[in-house]
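A.B. asks: show me how the following folds:
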Amino acid sequence: MAILLGLSRENRWLDLGFDGLRVEVRPMTTLIYEAARNRAARLLHEIAENLESVAAIGGTVEGLPDLDDPDGRAGLLELIRGQSLARMAIVRWEGVVHPATKEPLPVEGAWIDQLMLVAGVCEGFVDQYCYEFDLLDSEGKGLGASPNGTSVQVPDTAKAAKSKKRTAPKESAEQTADIAPTKRTPRKRTKAS
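C.D. replies: Predicted coordinates:
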């Protein structure tokens, strides 16, 4: 099995499913992917710490999921990861306008974050942007051990052993009776103190 190394090195446009909404992105690289993943983990940790600080002085924060709930925490992590990927990848866009003036907005971090908050945009962006990268990653998944130790995926590399039908000598039941116990030995029980 070979690995595909021909990932695109050119910018490309992604259609994000809204009339006229497109983004031009840099090619996905391991650096971008890992940096976004690490930024998301760091920001989630910082958010959790800040929530604890706010709660310690009797305050509350609205609009965030319960970070003690694994699903809420995972959802927030995915949103932050998507925003991080978008910040590192998007170089140009079409169809992103200011809500009041309807003028095109510049590609800047805060506006990118706002775009990723629109329902369906973040998920669509991540799915399309990471598609080739995820495909490449899934190709590597077939390189592990074959099921049940068979050589279904990879040819044998060792020569077959020469057959000399030698087996261990067989002993009679009388010979093994002295060696192996035939009944269970009771355990000594101790009192717990």
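A.B. asks: drop to CA atoms for contacts and neighbour counts, all remaining ones
C.D. replies: OK.
A.B. asks: what's the host helix or strand of Arg73 packed up against?
C.D. replies: Assigned by DSSP states H and E, Arg73 belongs to helix 70-89. Counting contacts by 3 or more CA pairs under 8 Å, 6 or more residues apart in numbering; DSSP states H and E, helix 70-89 packs against helix 30-56, helix 109-116, helix 121-129.
A.B. asks: buried set for it?
C.D. replies: Across helix 70-89, burial judged by 16 or more other CA atoms under 10 Å covers 73, 76-89.
A.B. asks: sorry, back to before: most tightly surrounded among the helices and strands packed on helix 70-89?
C.D. replies: helix 121-129 (a mean of 18; mean count of other CA atoms under 10 Å).
A.B. asks: that one vs helix 70-89, what angle?
C.D. replies: 60 degrees (axes from the mean of the first three to the mean of the last three CA atoms, to 10 degrees).
A.B. asks: next, the second sequence, to be compared with the first:
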Amino acid sequence: MTLRLSAPPLLLPGETDGESSPEAGELRLPPATSELAEPTVSDDVQDGWSRERPSRSRPPSQPAFPIEGEEEAGALGLVARRSRPSSPTIDLSSEMHDRFALGDYTTALRVAELILGRHERHEEAARISRTCREKLASLYGSRLGPLDRRPALAVEDEEVRWLGLDHRAGFLLSRVDGAHTLEELIDISSMQRLDALRTLVELLEMGAICFRD
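C.D. replies: Model (predicted):
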């Protein structure tokens, strides 16, 4: 025996009896819209960036190259800054007299020779230079004693290299043998008398030479 059950088709909400039911397995979707609604954000949930964004302004555009007038002004300003003297000019004549008055004959002599290098006929510089040489020669002579004394080496030959002597002092030291007098050493040194006296004093003070008499 076969049972047949029949019943009217089920209707979806919104359908009428005259409408045909959708096919099996077919899902009816609402019609698609071509535009998406832009989400709205309430003032209460706006973040810091969204609040700051309207107040931000784009910085004014600057020209890619400097304006001709500004470039010239900057170049002239740079030249003016570089042309300014970095230190005040020294009055050599005043410096020479001040050093001479203080008894700093070495510095006074150097300044006087500097002035004479620029002005050969500078009488005051020539006078102070001559006086300084006489006083320094007398000072060095008093430290060395009589010039007929015969200095001798006070260091070993292998220790000479550690004294840090220049070529002139090294040459003069090489002539010290205990047989030559100070006057003879000055003559064979090929130096000016004042320079030779100063070098002998330096050798004596550093302990490179000594007197055994």
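A.B. asks: tell me how the two chains score on TM-score.
C.D. replies: For this chain pair, the superposition-based TM-score is 0.20 by TM-score structural alignment, normalised by the length of the first structure; 65 aligned residues with a CA RMSD of 5.5 Å.
A.B. asks: return the member of the buried residues of helix 70-89 of the first structure nearest to Gln114 of the first structure.
C.D. replies: Gln83 (8.7 Å; CA to CA).
A.B. asks: what sits closest to the closest one if chain neighbours are left out?
C.D. replies: The shortest distance from Gln83 of the first structure to any non-neighbouring residue, by CA to CA, 6 or more residues apart in numbering, is to Asp113 (5.5 Å).
A.B. asks: need the contact list for the one you found.
C.D. replies: Listed by CA atoms under 8 Å, 6 or more residues apart in numbering, the contact partners of Asp113 of the first structure are Gln83, Ala86, Arg87.
A.B. asks: in the second structure, spot the helix with the most residues.
C.D. replies: Secondary structure of the second structure per DSSP state H: the longest helix is helix 123-144.
A.B. asks: buried residues in it?
C.D. replies: Ala125, Ala126, Ile128, Ser129, Cys132, Arg133, Leu136, Ala137, Tyr140, Gly141, Leu144.
A.B. asks: so where does Glu184 of the second structure fall, helix or strand?
C.D. replies: Assigned by DSSP H and E, Glu184 of the second structure falls in helix 182-188.
A.B. asks: and the helix holding Arg73 of the first structure with helix 30-56, angle?
C.D. replies: Going by the same axes, to 10 degrees, helix 70-89 of the first structure makes 130 degrees with helix 30-56.
A.B. asks: quick check: what element follows helix 70-89 of the first structure along the chain?
C.D. replies: strand 90-94.
A.B. asks: for Cys210 of the second structure, which three-state class applies?
C.D. replies: strand (DSSP: H, G, I helix; E, B strand; the rest coil).
A.B. asks: ok, now how distant is it from Leu78 of the second structure?
C.D. replies: 60 Å (CA to CA, to the nearest Å).
A.B. asks: these two: who's more crowded?
C.D. replies: A side-by-side neighbour count of Cys210 of the second structure and Leu78, using other CA atoms under 10 Å, places Cys210 first with 18 against 11.
A.B. asks: contacts only, for the more buried one.
C.D. replies: Pro151, Ala152, Leu153, Ala154, Leu204.
A.B. asks: so which of the residues you listed sit within helices?
C.D. replies: Filtering these for helices - DSSP H - leaves Leu204.
A.B. asks: what's the closest of the contacts of Cys210 of the second structure to Glu183 of the second structure?
C.D. replies: For the contacts of Cys210 of the second structure, the nearest to Glu183 of the second structure is Pro151 (10.7 Å; CA to CA).
A.B. asks: the residue nearest to that closest one when sequence neighbours are not counted: neighbour count?
C.D. replies: Sequence neighbours aside, Phe211 is the residue nearest to Pro151 of the second structure in space, at 4.9 Å (criterion: CA to CA, 6+ apart). If you count neighbours by other CA under 10 Å, Phe211 of the second structure ends up with 13.
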